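**Student:** Pasting a predicted model and its sequence here:
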Amino acid sequence: MSDNHFIVRKAAVLGAGVMGAQIAAHLVNANIETLLFELPAGQDDLNANVIKAVAQLKKQEPAPLSILAKAAAIQPANYDQHLELLRDCDLVIEAIAERMDWKSELYAKIAPYLGQQTIFASNTSGLSINRLAQAFPPELQHRFCGIHFFNPPRYMHLVELIPCAASEPEMLDKLETFLVTYLGKGVIRAKDTPNFIANRIGVFSLLATMHHGESFGFSFDRVDALTGSLIDRPKSATFRTADVVGLDILAHVINTMRDTLPDDPWHSYFVAPDWLQGLIDDGFLGQKTKQGVYKKVNQEIHVLDLATQAYRLSTGDVDEDIKQLIKYNNPPERFAALRNSQHPQAKFLWSIYRDLFHYCAVQLEAIANNTRDLDLAVRWGFGWNQGPFEIWQAAGWKQITTWINEDIAAGESMSQTPLPEWVMAIGESTIQQVHTEQGSYAPASKMTQARSILPVYQRQLFPDRLKGEVVSYGETIFETDAVRMWHTGDKIAIVSFKSKKHTIDADVLGGVQQAIQEAEKNWRALVIWQTEPPFSLGANLQKATERPKHTMQPEHATPPLPPSALSQFMKKFKRTAQSTVLKAARELDLADVLMAKKMAEVEGMVAQFQRTSQALRYAMVPTVAAVDGLALGGGCEFVMHCDRTVATLESYIGLVEVGVGLLPAGGGCKEFALRSAREAGDGDPFPKLKRYFQTVAMAQLAKSAEQAKELGYLHAADVVIMNRFELLYAAKAQALALAEAGYRPPLKARAIPVAGATGIATIQSQLINLLEGGFISEHDYLVAGKVAYVMCGGDLTRGSLVDEDWLIELERTAFMELLMTEKTQARIAHTLKTGKPLRN
């Protein structure tokens, strides 16, 4: 390999199936021109298969593409006409069906066309990398390896990197660096063993869960209720996850384990159940065929009932006693309760944990380099909050080990294989930990192994931590109950919120204002960054009345608004605008505020919020928002007022207040009015304003940072990065660059041309048509009209010049007027009570 920095100017993906097409999509998400190859179609257009696959990418949910326009960067290709194009590719990823013979045949075909420096990698989910390498000429094998993405590739953090015997170490380091920074992945170096690490452990866990679920006579939905969020795993739990992965893919992975692991002590369990094979034979493969273990009937979820061989309404639940038991904050107490309980659900949970721990301990040395790699692979690949060894360590290593040994001796475990000696040694040690500050246990060396020292990881100031690793977030500048201002040894100050979900109340606002003042006196820039996502779920009005903290923003996004006329988007208002905020009022308990009519306190907080937004805009040092995850309502308004935003691709940003009958009042409406005027220049601001009005009136949430740019929440100059663990590093770099350039805040806008009464009338005329047609309610009309009134600058002559204070005053007044209406109060109260939107 060359000593030059590894740059991927162009990539190719071989295979336009579900995984191949989505890998290509994620490459273009990273602005990499990508060829997507498939077998030639037997039609006039030999690329028809690829064209169809790319078209499907635009329809899939969750969306593989960050914005639909990225699809144009995927270039269709076929093996008959376009192999010569591979010579210009720096990276080629094979992602065809999991057949050793098909892959080997393809490798022989394309090998003569690879460039001299091209890295070639297989996305196999479990086939031997060394066997696959044999299909290449020996002189090319040093540039070959496995690169296993998890489905869906855009969203799943894990990539397993698997070398063959000839893989060049420098090549692997360069590829890992590329995957981490440019594709945003968490890379784990895996050994060339069947199904590698995550699938080996994850599928065993699924098989163990199936085995014990059947033993206890539990239905599929009961098992999922027990093995999802209740125990800090994804809501999809076990069988819903199988549907998402694809039942055919699951069966293939199980069969791979059966065929390639004859000596595994758990081999007898590596069998696809009859019901699974039956669904596959019937073509019911899960989510991709809209039917598997589950299916959707109208708006209800139905589950397969094995007793009747028919689908029924999914009603699986967990007994209240078990819910209370799981809530024990102390892991040793929780596991002792599970172990000692005679309740079938508790015994089931203990059994799946016990056999998972047992399997991980026995197989660790064969499949992974250390306990950290196994735990992170399972967390990143299957979405668990903690890996198996983390859970074991937290529950008490020695006690869990004793219980496992007792169950093995009693014949209750799935295998009678004894635990390895290293497990007992850890239990008898003074620390009884496999994860420590120095590293994680590696059985081959019988020592702790530190994290990778590749330079790319120096960009991760605070990497994903494991149980036993202590994190210290810099040196405190000042700290209150609401915020902490701190630094990492340079002149860039950081402020982080301490509120739940980083909601914004009066104390947070005061803390941010104090941070701005401190930064102006003693620091070169200020970065708003949270120690974990979300960035902020927005305003919390409860502090005005000293009530428990809640948020007025939702947790989920609405579908993106397609390009349409105003009438088209308003027709969707009834269906979608309020569904954006199903959880909004439930989390914002305004009942006491509303009933007591303590509106003055609320208005005071709104005014304070507006002052804080303006302070971020006009601070004498650069302000940078470092965004990851949700930035909603007031959180979005903070983003809009910072000098620069650095956002991860998976940032979901939006002004969503309209869904509960309110409007943005932290400067969001003002900001869109200002931006439309600036973008129009000397022209009419209304066409620009109309688009922004649609965004606010539809409570539209961007489904990626790239889409946030399209919607206007972010500026073109704002930075989108791929890896969330590099966010603070990149945000500080942007802050420093602004400071080094001799930063001065922008001049205050004192002559903003507004659309005025003419713009208001234009919007209202269309709203009236929708009201009379029954597409929107009278209150929908009122709320949308208030948004139009504020964003158009009030009842002024078109082209009148106003300043920011004028628009901010309109915002605050309109917000309070809506808050005091009975129908907005009813919407909030109804959603609080039912979790559903109210049509009134």
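**Tutor:** Happy to help now that I have it.
**Student:** only C-alpha atoms for contact and neighbour calcs from this point on.
**Tutor:** Noted.
**Student:** After the longest helix along the chain, which helix or strand is next? Please name it.
**Tutor:** Criterion DSSP state H: the longest helix present in the chain is helix 344-367. Downstream of helix 344-367, the next assigned helix or strand under DSSP states H and E is helix 371-382.
**Student:** between that following helix and helix 344-367, how big is the angle?
**Tutor:** Here helix 371-382 runs at an angle of 120 degrees relative to helix 344-367 (axes from the mean of the first three to the mean of the last three C-alpha atoms, to 10 degrees).
**Student:** just how off-centre is the next helix or strand after helix 371-382 within its chain?
**Tutor:** For helix 371-382, the succeeding helix or strand toward the C-terminus, using DSSP H and E, is helix 388-409. Between the centre of helix 388-409 and the centre of its chain there are 32 Å (C-alpha atoms, centre = their mean, to the nearest Å).
**Student:** Check which helices and strands whichever helix or strand comes after helix 388-409 sits against.
**Tutor:** For helix 388-409, the following helix or strand on the C-terminal side (DSSP H and E) is helix 421-428. Judged by 3 or more C-alpha pairs under 8 Å, 6 or more residues apart in numbering; DSSP states H and E, the packing partners of helix 421-428 are helix 388-409.
**Student:** List the buried residues for the helix it packs on?
**Tutor:** 388-401, 404-405, 407-408 (16 or more other C-alpha atoms under 10 Å).
**Student:** again, but for stretch 817-824
**Tutor:** 818, 819, 823, 824.
**Student:** List the contacts of it.
**Tutor:** Stretch 817-824 has contacts (C-alpha atoms under 8 Å, 6 or more residues apart in numbering) with 594, 660, 661, 662, 779, 783, 825, 840.
**Student:** Let's see that with 7 Å instead.
**Tutor:** Contacts of stretch 817-824 from elsewhere in the structure, counted by C-alpha atoms under 7 Å, 6 or more residues apart in numbering, are 660, 661, 662, 779, 825, 840.
**Student:** Next one for the comparison:
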Amino acid sequence: MSKIKHIAVLGSGVMGSQIAAHFANCGFSVALLDLTSAGPKPSAISEGAVKKLLKINPSPLYSPSVIENIFPGNFDDHLEHLDEADLIIEAVIEDLAIKQNLWSQICKYVKADAILATNTSGLPLKDITKNLSNKSLKRFLGVHFFNPPRYQKLLELIPGPKTQDGLLEEFAEFARLHLGKGIVVAKDTPNFIGNRIGCYAMQKSMIPLFEDGFTIEEIDLLTGPLMGRPKSATFRTLDLIGVDTILYVTSNLHSAIKKDECRNEFIMPTEIKKMVKQGQLGAKTKKGFYSKVDGEIRSINFGDYSYQSPKEISLENIHAYKKIPDLGKRLRALYDDPGRVGDFYRKFLLALMSYSARRIPEICHNHQDIDKAMKWGWAWQMGPFEIWQAIGFKKILNDLKGSVYTLPEWITRIDPEVGFTKSKSPFADQFTIKEKRMRLIKDYKDARLLNWKQGICVFEFTGKANTISSRVLDGIIDAVKLVEDKEEFKGILIANDSSMFSAGANLAEMAGHVQNRDFAPINEVVNKFQQMSQVVHYASKPVIPVVQGRALGGACEIIMAAPHAVVAQESYMGLVELGVGLIPAGGGTMRMAKLAATMAGEQKAFLVEPFLRQNWLTIAMAKVSASGLDAQSKRYLNPNATLVTNAERRLHVAAQLLLQLSELPYSSPRPSKFLALGANAASTFKAGAYNMLQSQFISKYDYFLACKLAHIICGGNLTRASMVDEQYILDLEREVFLSLLGEAKTLARIESILKFNRPLRN
């Protein structure tokens, strides 16, 4: 599948354009074709779709630059060029006749070994391919990208009536490695796996609103993060999807699943149909199940379809359940609750579990694929069968046997004392630290050093949000020395299994000292942080951060310090300290100053200044990267960093890199001086900040902080551009950082983050 280099996507609507965008993200050349427009611009439709990609939020693009990989065209002028494409994905409107007609044209031009795919959310492949030749059918398969394709991990693959052996497996491996997708193979049944189970779950979770006296707010509380699902829960999700869209989908599903024993449960309540008639369609009409009225989020009253202020939630013990950190234990407690909460969960979960079980083998081959589909496509933390196992296989089995629900024969063959077996990843390059059972070398309380294999050590953050406490700083310094001193060790990976690399420095640890006006311990911690970043940078053996998710503030500084890093594309890096009234003081400002001088080539002020100005502005605006690629463009990440599309492969890739570096042998950086521009340059930066203040783009305190940052990054009170060493800028970092802790507005910003988890613009 490495032969796939050129892709053609036919249909430039919401899905087609974003599928094209994700292939472009991953480095592929993509032709995006659509209907021909009358007038001077025959490709106006696809050209317009490409331009829209730059305006979508969240962005479907890793970086605006990848748009250059997409080439818009039209069906009349460019179908004949399909013979250049290795993969053709049709993604036009879900209309059977339109798809059939387009495929009859496509197949005239494609090359013999091209892969042919239709992106559909539920139309039968046997109908779409009705008029295709046997030759085309062998190269044909169905794909179902979940929206938005960049962010939704799930990709359902559906074999066609005559898909040749091995093609599906080959394409699955291509999508896993190059697109970062989690693959499930679905059978050619209505709505495939994710949306078949998801629509059923959505329908069952809204019924208590009409039958059992639950409020919209109560159901959203019960079906959100409390049970391991997104914050949008049930009704906010319906508003986002569109009430009319979900009505259309469930109506079509009801028509298509004539042999499904629960078919009539997909009929939407009359109240939902009335909402659609009245234009209460959700977010797109600004009124659905929720609407913002006079600045207040209100929910619909089905008495007169007006919007009422939220009622107080009266669910006994709910606050106690929220405090249970482990999801499995929390689900058991919710299921066993003797009141309304337990009634809701037992009714909902028993229906969901029995329905999911009865869909095997109709929609897929095993229960693991249903669990994967719901986690990757619907963002559930646990799939239906994992929930079953967490609550207790035998308990649920007995409850189902005593209920109105029936069970399929395959469930009866499972040992009730064991339950569902957890499937291991079939991929040798996808694993977690936990799965590898690494040997503990040393525990640092908020982190630990582990011995993995072949001389590779792993330094794992273990504290809350993986924050960087004083113990973590001591740990990294100690771990690097330990690994350097022992010949058996080749280097360190700084990594963890969580969804984020690190939220940054431990502000809570610092806050107590600030309140007591005790700055000596803070000075010690900042000094230690700078020491740690230098130890990482100049280590005699590779120290490689393995990054995913958020890497903010001090975490970003660790990554910037490392000469090499492995970074998942879905990583969001940034020096965000100004948002809490501080400046980067763990070496981040110094590295941005030195980087500007390095990028300029010659150490001349007029060459360095534009690079330094951009780096100053990036920090001053607390910019966070939209991806790993964007982190490189924002200069948080070295150009030589290894970017990984599939985050689950990051440890494998990092291990291979470490071994390669250690065999060269590894050569660590050498200290060097660089050009600092001095106070005159700082004055021009401050003038730029003043213009932003006058334009009301920043607050007065933002301006104050930006000026402090300019002072550091330009080299303090130097009267002219001068060569300085790294420690000179590090000392300025520490001096300004400590001075800011005496500012009332900085303390207010820190307090806002710690108390309310939101930034304060004062």
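**Tutor:** On my side now, so go ahead. Source: prediction; values computed, not measured.
**Student:** got the angle between the longest helix of the first structure and helix 421-428?
**Tutor:** Using the same axes, to 10 degrees: helix 344-367 of the first structure against helix 421-428 is 120 degrees.
**Student:** I'd like to know how many residues surround the corresponding residue of the first structure for residue 664 of the second structure.
**Tutor:** Aligned counterpart of residue 664 of the second structure in the first structure: residue 741 (TM-score structural alignment). Residues lying near residue 741 of the first structure (other C-alpha atoms under 10 Å) number 8.
**Student:** Return the distance of residue 741 of the first structure relative to residue 174 of the first structure.
**Tutor:** Distance from residue 741 of the first structure to residue 174 of the first structure, counting by C-alpha to C-alpha, to the nearest Å: 32 Å.
**Student:** what do you get for residue 292 of the first structure?
**Tutor:** 40 Å.
**Student:** do the same with residue 386 of the first structure
**Tutor:** Taking C-alpha to C-alpha, one finds residue 386 of the first structure at 29 Å from residue 174 of the first structure.
**Student:** got the residue ranges for the strands in the stretch 501-650 of the second structure?
**Tutor:** 543-552, 566-574, 642-644 (DSSP state E, counting those that start in this stretch).
**Student:** Make CSV out of those and add distance to residue 86 of the second structure and mean neighbour count.
**Tutor:** Output for those, formatted as CSV (distance: least, C-alpha to C-alpha, whole Å; neighbours: other C-alpha atoms under 10 Å):
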stretch, distance to residue 86 of the second structure, mean neighbour count
strand 543-552, 31, 27
strand 566-574, 24, 27
strand 642-644, 23, 23
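**Student:** Show me the one of these that comes nearest residue 21 of the second structure.
**Tutor:** strand 566-574 (14.1 Å; C-alpha to C-alpha).
**Student:** against the first structure, where does that closest one fall?
**Tutor:** Residue span in the first structure matched to strand 566-574 of the second structure, by TM-score structural alignment: 646-654.
**Student:** mean per-residue distance, that stretch to the second structure?
**Tutor:** Here the mean offset of stretch 646-654 of the first structure against the second structure after fitting is 0.6 Å, by mean C-alpha distance after the TM-score superposition for the first structure.
**Student:** chain center to that stretch, what's the gap?
**Tutor:** On C-alpha atoms, centre = their mean, the centre of stretch 646-654 of the first structure falls 10 Å from the chain's centre.
**Student:** same check, this time on stretch 228-239 of the first structure
**Tutor:** With C-alpha atoms, centre = their mean, you get 16 Å for stretch 228-239 of the first structure.
**Student:** got the end-to-end distance for it?
**Tutor:** Terminal-residue distance, stretch 228-239 of the first structure (C-alpha to C-alpha): 10 Å.
**Student:** residues of that stretch that come out buried?
**Tutor:** 228, 230, 231, 233, 234, 235, 236, 237, 238, 239.
**Student:** again, but for stretch 721-734 of the second structure
**Tutor:** 721, 722, 724, 725, 726, 729, 730, 731, 732, 733, 734.
**Student:** ditto for stretch 640-653 of the second structure
**Tutor:** 641, 642, 643, 644, 645, 646, 647, 648, 649, 650, 651, 653.
**Student:** Looking at those, spot the one nearest residue 692 of the second structure.
**Tutor:** residue 641 (33.1 Å).
**Student:** And the helices in the stretch 201-350 of the second structure, which stretches?
**Tutor:** 216-222, 235-241, 243-256, 270-277, 318-322, 327-336, 340-358 (DSSP state H, counting those that start in this stretch).
**Student:** With residue 755 of the second structure as the reference, name the closest of those helices.
**Tutor:** Between the helices of the stretch 201-350 of the second structure, helix 318-322 lies closest to residue 755 of the second structure; by C-alpha to C-alpha that is 18.3 Å.
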